[in-house]
Every structure is written in structure tokens, then in C-alpha cells.
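In: Need coordinates for the below:
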Amino acid sequence: MVASRPSVAFLAKIEHGCLILQDAGSDDDVSDWDPTSSSWYREGSSLIFSVQAGVDGPVECEVWKSAPPTVLPAKLFEASLPCSSGWLVLHDANDYVRMQFSGFRDSVICSVMVDDPQFPSKVQILLSAEGK
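Out: Modelled structure (predicted):
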């Protein structure tokens, strides 16, 4: 099924050049992430990934729970994320940008698609239930 609009969308300058997607009940620490060795990192029920830094301009971000009409060209990563609360939070490192939305209970597959794998200015987070 193709959706006509995303579940969540925003355009913002992301100060530290990273976004965090996590279970709403998570207190996992992603500070061990080394962005020079990997564009993303997972710790428990939290994922952190690189985007364009705020000094280079805003990042356009969309969260989809079904297929978007047009998918961005590059897959940054795909990972399974535990989601025991059934809610996900997407935020920047300073919490200047923070969105909470319903996820999938137990576990969710997160595919992050971008326009540029090195310095993404457009991001699509595609969510689906584990096993579907």
C-alpha cells in the first residue's frame, strides 16, 4: 500500500548532525557512537544516525508506516528496533526537535533512506512491523 502522506514530517536545522530514533521508554546511551567509523549505531532500543549538520542547512525528515510515493535513492541502514512501549521518539541530540508517535509493539524494522549517504539533507524513515 502506498501512503499519500507521512506519519510525521519536519524541516529543521540539526545542530550536531545526528538524529536519534528510540522506544519512548528507552534510556539507552548512544554516546559510544563514532560517526567517523559508521553512519549509524544501535544500543538497545535506540538508534543514532548522521544527517547534514545545521551549519550546512536544514534537514527534511519524513516518517512512513507504509510505502511513500517516491523513495529516496540510498539506504543508509536497516535495523530491527525493540519497541516495548509501542511508541517511538525521533529527536536531535539537544531535544530541540522532538516528535513522538505510535510505533509497533514489540519490535519494528527501521529502514532509513537518504538523498546523500555522506551528508543527508533529506531522510525517510520507513517503519514496518517485524516479520511482515
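
In: CA only for contacts and neighbour counts going forward, please
Out: OK.

In: What residues of stretch 34-42 count as buried?
Out: For stretch 34-42, a neighbour-count test (16 or more other C-alpha atoms under 10 Å) marks 39-42 as buried.

In: hang on, I meant stretch 110-119
Out: Within stretch 110-119, judged by 16+ other C-alpha under 10 Å, the buried ones are 110-117, 119.

In: Mind checking which of the buried residues of stretch 34-42 are in helices?
Out: With helices taken from DSSP state H, there is no overlap with those.

In: out of the residues you listed, which one sits closest to Leu19?
Out: Proximity of the buried residues of stretch 34-42 to Leu19 (C-alpha to C-alpha) peaks at Trp40, which lies at 9.5 Å.

In: Quick check: which element contains the residue nearest to that closest one when sequence neighbours are not counted?
Out: Using C-alpha to C-alpha, 6 or more residues apart in numbering and skipping the chain neighbours, the partner closest in space to Trp40 is Phe49 (4.1 Å). Following DSSP states H and E, one finds Phe49 within strand 46-50.

In: now the other sequence, so there's something to compare against:
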Amino acid sequence: MVHNLVRSFVAPMEHACLFIRDVDSEASHDDWNPAEAPVDAHPDSILIGVQAGVDGPVSVKVWRGEPEAALSTTIFEGSIRLQSGRLSLHDPNEDIVVQVPYLGGGGPLSILVDDADYPTQVQVVLGF
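Out: So this is what the prediction gives:
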């Protein structure tokens, strides 16, 4: 099996959140309560809770196909719509912004983490 690592970064995440969304998404996650659910998903935007920036950085890897060594906990399995064809991963302040271009209209996506409550490692697995 081919393992295709598309993007990788390590950074502190302000407000303990990571957005995974279409570059042009206008989805609001204002009603999300991380104490109730680790993920808030809209058709073109997903928000997950991660370790707070004050506690240390979070490692994020984006894979096309299965990761080389999959993390233990799946917190999201679904799909994402990409009207722009570009995926953006960022913290709420957009101090850290990483984009993945050339993804067409989107498709199946899974999010795996090392810890369901306070992830320090995140794998975004693109099935398209």
C-alpha cells in the first residue's frame, strides 16, 4: 500500500482548536461545546478540540490514503465538500495556516488522534 503524506506541521493551537475546512467556507461553529463533543462538522468545515497551545504543540499530518502508522482513536468519519478545491487547516486566530491545493470537490475524510480528550497528534486521512 502506498502511504502519501501530503502535509505535516507541528504548532501550538490557540484556544485548543483546529479547523479543517474549505478555504472559502463560511461555516460558523459558534454553537459548538467541546465538553459535549470533540468534533463539530458542517459540510465544508470541521472543528476539533486539541491540546491547548499553553500545554504544548500539536502534530498534524494530512495523508492521502492510509497513514503509515495510524493513530489509535478515530474521532470523525465522514466527508468534506471543497467548493474551492483547497483544504485549509488552521487555528482560530489563523496564526498557523496550512493549505492543501488540488483536491477537487472533496470526498471521504477521517480524523484520527492519539487522545480523544486532548489530542497532541492528529491525522487527517483523505479518501479522495
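
In: Could you list every helix and strand in contact with the following helix or strand past the strand holding Phe49 of the first structure?
Out: Sequence order places strand 59-64 as the next helix or strand after strand 46-50 of the first structure, per DSSP H and E. Packing contacts for strand 59-64 of the first structure, counted by 3 or more C-alpha pairs under 8 Å, 6 or more residues apart in numbering; DSSP states H and E, involve strand 8-12, strand 122-129.

In: deepest of those, which one?
Out: Of these, the one with the most neighbours on average (mean count of other C-alpha atoms under 10 Å) is strand 122-129, at a mean of 21.

In: so who does Asp114 of the second structure touch?
Out: The neighbours of Asp114 of the second structure, taking C-alpha atoms under 8 Å, 6 or more residues apart in numbering as the test, are 71-73, 120-122.

In: out of the residues you listed, which one sits closest to Val62 of the second structure?
Out: Checking these against Val62 of the second structure with C-alpha to C-alpha, the nearest one is Val122 at 8.5 Å.

In: tell me the contacts of that closest one?
Out: Neighbours of Val122 of the second structure in contact, by C-alpha under 8 Å, 6+ apart: 58-61, 71, 111-114.

In: okay, the helices and strands packed on strand 59-64 of the first structure in TSV with distance to Gly54 of the first structure next?
Out: Putting those into TSV (distance: least, C-alpha to C-alpha, whole Å) gives the following:
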stretch	distance to Gly54 of the first structure
strand 8-12	8
strand 122-129	13
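
In: Relative to Tyr96 of the first structure, which of the ones you listed is closest?
Out: strand 8-12 (9.2 Å).

In: Could you name the helices and strands sitting against the closest one?
Out: The contact analysis (3+ C-alpha pairs under 8 Å, 6+ apart) places strand 8-12 of the first structure against strand 59-64.

In: The spatially most central residue of the second structure and Met1 of the second structure, how far apart?
Out: Geometric centre of the second structure, nearest residue: Ile20, 4.1 Å, by C-alpha atoms, centre = their mean. Distance from Ile20 of the second structure to Met1 of the second structure, counting by C-alpha to C-alpha, to the nearest Å: 25 Å.

In: same check, this time on Asn33 of the second structure
Out: Using C-alpha to C-alpha, we find Asn33 of the second structure at a distance of 38 Å from Met1 of the second structure.

In: What's the end-to-end length of stretch 30-37 of the second structure?
Out: 14 Å.

In: contacts for that stretch?
Out: 40, 49.

In: Sketch out the strands for the second structure, chain order is fine.
Out: Using DSSP state E, the strands of the second structure run over residues 4-11, 17-22, 39-42, 45-49, 58-64, 73-81, 87-90, 97-100, 106-113, 121-126.

In: would CSV of the ones you listed with distance to His29 of the second structure be doable?
Out: Converted to CSV, those look like this (distance: least, C-alpha to C-alpha, whole Å):
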stretch, distance to His29 of the second structure
strand 4-11, 22
strand 17-22, 10
strand 39-42, 7
strand 45-49, 7
strand 58-64, 21
strand 73-81, 15
strand 87-90, 14
strand 97-100, 18
strand 106-113, 18
strand 121-126, 19
